[in-house]
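Asker: take this sequence and fold it.
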Amino acid sequence: MRFTRLWLTDFRNYSHLEVDLPAGTSVFVGSNGEGKTNLLEAIYYLATMTSFRVSTADVLIRSDPEVSQAVVRGEVVAGEREMLFEAALRQSSRSHYQVNKQRVRRRDLLGLIPVSVFMPDDLVLVKGGPSERRRYMDEALAQIDSRLDVVRSDVENILRQRNALLRQSGGRFSSEVAMTLEVWDDKLTEAGEQLAEARRRLAMRLEPRTATAYTEIAGQALPLEMAYESAWQSEGLSEALRQARSEDLRRGVTTVGPHRDDLSVLLDGRSVRTHASQGEQRSLALALRLAVHRELAEVSGQSPVLLLDDVFSELDPGRSQGVLRALRSEQTLLTSAGPLSSEIAYDALFRVTAGRVYREM
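Answerer: The predicted model follows:
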């Protein structure tokens, strides 16, 4: 599967762009701030209806008082099948999305274009808080099975409603509050346990893939363990919510549930967050992304589009070569602010300057 053409209108710093994208590896070079990452972001948005950088679509629209929407279009070839993906991003209103001129929802879109993105910021998967690792798992689950993205959305909506009730209660446990809490607790238990179980199964599948990828990238085999951690797992979510009710009422927020869970990663028996070196942490962050890439390839039966945003800038030559050997895709889009190593083979070279793209090779 690959993109053959991309059109942008008023997306980020692009007023108008039309570029043909070949198979194989395409490299986009240019100084920082010229729009390289914006190209990858547009591709990712067409595949997932979300950005890998921001949570709202408003900031994706070109900053201009006369511009109220951005349009992203892409032609995709999968085997002998051709598809046209189109997104209209609007200020202060829902985005409009079409596949082959037919309106679709996010749940219908996810999985149609498997895509993997690698970024320097991926280090937060290792060094950041639990929310970064939960997001990593949920993004993977959304592409593996779009129904699980609906479950995640349900959990978030239920939590908003439950937290609103807790705040409105003022810490008082009246009969009316108790009755409504029971309703939300039942809903959260059903959806929350389903989401947590999906994350737990994903962690088990990704553990051997991550260990293999780490060895390929770092050139060193170390024992690796991954486990999904739920403080409420032993007693079940329903009982945990009941036990935490007084604390929840006091604080006005839900203190237990899948929104507080984490993915534990140990390398050679030690926490990578606190005991791994910078090089080990970077290698592991890449290995985590690569593990999902390979999981998507197996589940979908297609080669996910690879988006590599300046990932070699922070790696030493040995690890860079390990990444190159490990990554395989029908189409790879790679950005670089600096000169590329002579070891990096590519099929097309583009220069990005002030929202314009020129093919040089």
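Asker: rest of the way, CA atoms for contacts and neighbours
Answerer: Will do.
Asker: my guess is residue 163 contacts residue 253. True?
Answerer: Yes - contact criterion Cα atoms under 8 Å: residue 163 and residue 253 qualify, at 5.0 Å.
Asker: between the two, which has more neighbouring residues?
Answerer: Between residue 163 and residue 253, counted using other Cα atoms under 10 Å, the more crowded position is residue 163 (21 against 18).
Asker: hang on, the more buried one in a helix?
Answerer: Yes - assessed by DSSP: H, G, I helix; E, B strand; the rest coil, residue 163 belongs to a helix.
Asker: which stretches in the protein count as helices?
Answerer: Ranges of helices in the chain, per DSSP state H, are 36-48, 106-109, 124-127, 130-144, 146-169, 175-218, 237-243, 245-251, 272-275, 278-300, 317-326.
Asker: nearest to residue 27, out of those?
Answerer: Comparing the helices of the chain by their distance to residue 27 (Cα to Cα), the top pick is helix 36-48, with 9.7 Å.
Asker: contacts made by that closest one with the rest, please.
Answerer: Helix 36-48 has contacts (Cα atoms under 8 Å, 6 or more residues apart in numbering) with 6, 11-13, 28-30, 50-53, 72-74, 85-87, 106, 109-115, 117, 307, 309, 333, 335, 352.
Asker: also this sequence, please, to line up against the first:
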Amino acid sequence: MRFTKLWLSDFRSYCQLDLDLPTGTSLFVGANGEGKTNLLEAIFYLATMGSFRVSTVSALVRTDSTVSEAVVRGEALAGERKLLIEAAIRHHGRSHFQMNRQRVRRRELLGRIPVSVFMPEDLTLVKGSPNDRRRYLDDALGQMEPRLDAVRSEVENILRQRNALLRGAGGRLSADVGTTLEVWDDKLAEAAEELVDARRMLAMRLGPRAAAAYGEIAGEMLPLEMSYECAWQGEGLGEALKRARSEDLRRGVSTVGPHRDDLSLMLDGRPVRTHASQGEQRSLALALRLAVHRELAEAVGQSPVLLLDDVFSELDPGRSRGVLRALHSEQTLLTSAGDLPADISYDARFRVTAGRVYREV
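Answerer: Okay, here's the model as predicted:
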């Protein structure tokens, strides 16, 4: 399972690009700001119809007053089948996606070419907000079971509608507001409980994988506890929404629900966010990504494409060797702005300069 070709037009820093992608490990080197990460982002976008860097797709269109859309095309092999995936990303209006010249929706594409991305910003998985950890779970679920990506979108839409109603109520519970809240509460409870059940089950499966991966990367085994935290689990979301209604009206926002949940991480009996060292936090962030990579590989029956964005820049040599031992894929795209660990071997080397890519080896 791998990409064989990548074409870009007005995507990020690239005016035009036509690139052959070999099997094995491809190394992309160059100074910061030359466009290395943009290549990985383009591959990720073709596989997921989303970015691992931004939520606003207009940022993917090259900055130029004459440019209104970016085009990303990729040719991939999924088993014996050849896939041509195309995306037209627009500054304004809806983007369009095709697979083998047929229009597709996001959930029809998710999981066809699974990808795993590792980047320095992954440290937010352990140090960042609960939203970072919820997205970690939701993105994994979307590739493993695309139907759940639609459920997540439904939950987000219901919450937007409910919050708009709460803001418009001005803190007063009129008969009309109460009736409409009941409707949104029922819809939210049904969709959210399905999403949260899936998140909780995934967290249970990922826990042992993350613990094993941490041992491989850090070179030592430490007890890792990973659990999904949901404040309304005992009573159900429907009852929790009723109990929180006065507070929701006062604040004009939904104060309980799946958008408030978190993934708890404890290493050696201590909260990772506040008590783990920098090295432990980085090792665990990589372990969390590696756990999803292995879970996804088992779910789809093939190893996902690996996207490694300058992941060795913040690791000591021992942890770098641990990462190398732990990662395996039919295709790996690796970027680096500096020196690489001596142990790294690659099948092709590319130089990235000012939005151009040259093969060196």
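Asker: can you give me the distance of the residue lying closest to residue 114 of the first structure once chain neighbours are set aside to residue 85 of the first structure?
Answerer: In this structure, residue 114 of the first structure finds its nearest non-sequential neighbour in residue 304, 4.5 Å apart by Cα to Cα, 6 or more residues apart in numbering. Residue 304 of the first structure sits 16 Å away from residue 85 of the first structure, going by Cα to Cα, to the nearest Å.
Asker: the two: which has the busier surroundings?
Answerer: Shown here are residue 304 of the first structure and residue 85; by other Cα under 10 Å, residue 304 has more neighbours (26 against 19).
Asker: can I get the helices of the first structure in a markdown table with distance to residue 66 of the first structure?
Answerer: Below are these laid out as a markdown table (distance: least, Cα to Cα, whole Å):
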| stretch | distance to residue 66 of the first structure |
| --- | --- |
| helix 36-48 | 21 |
| helix 106-109 | 28 |
| helix 124-127 | 37 |
| helix 130-144 | 34 |
| helix 146-169 | 33 |
| helix 175-218 | 42 |
| helix 237-243 | 50 |
| helix 245-251 | 45 |
| helix 272-275 | 46 |
| helix 278-300 | 39 |
| helix 317-326 | 43 |
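Asker: let me know which of the ones you listed is the nearest to residue 343 of the first structure.
Answerer: helix 317-326 (7.8 Å).
Asker: got a list of what the residue nearest to the spatial centre of the second structure touches?
Answerer: Nearest to the geometric centre of the second structure sits residue 139, at 4.7 Å (Cα atoms, centre = their mean). By Cα under 8 Å, 6+ apart, the contact set of residue 139 of the second structure is residue 149.
Asker: what does the one 4 residues further on give?
Answerer: By Cα under 8 Å, 6+ apart, the contact list for residue 143 of the second structure reads 48, 110-111, 114, 296.
Asker: how many neighbours does the residue nearest to residue 254 of the second structure when sequence neighbours are not counted have?
Answerer: Excluding its sequence neighbours, the residue lying closest to residue 254 of the second structure (Cα to Cα, 6+ apart) is residue 248, at 5.4 Å. Neighbour count of residue 248 of the second structure, defined by other Cα under 10 Å: 20.
Asker: hang on, residue 248 of the second structure packs against residue 168?
Answerer: No - counting by Cα under 8 Å, residue 248 of the second structure sits too far from residue 168 to count as a contact (11.9 Å).
Asker: who's in contact with residue 247 of the second structure?
Answerer: residue 255.
Asker: in PyMOL, select just the buried ones from the contacts of helix 36-48 of the first structure.
Answerer: Here is the PyMOL selection string for the buried members of those, based on 16 or more other Cα atoms under 10 Å:
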select buried, resi 6+11+12+13+28+29+30+50+51+72+73+74+85+86+87+106+109+110+111+112+113+114+115+117+307+309+333+335+352
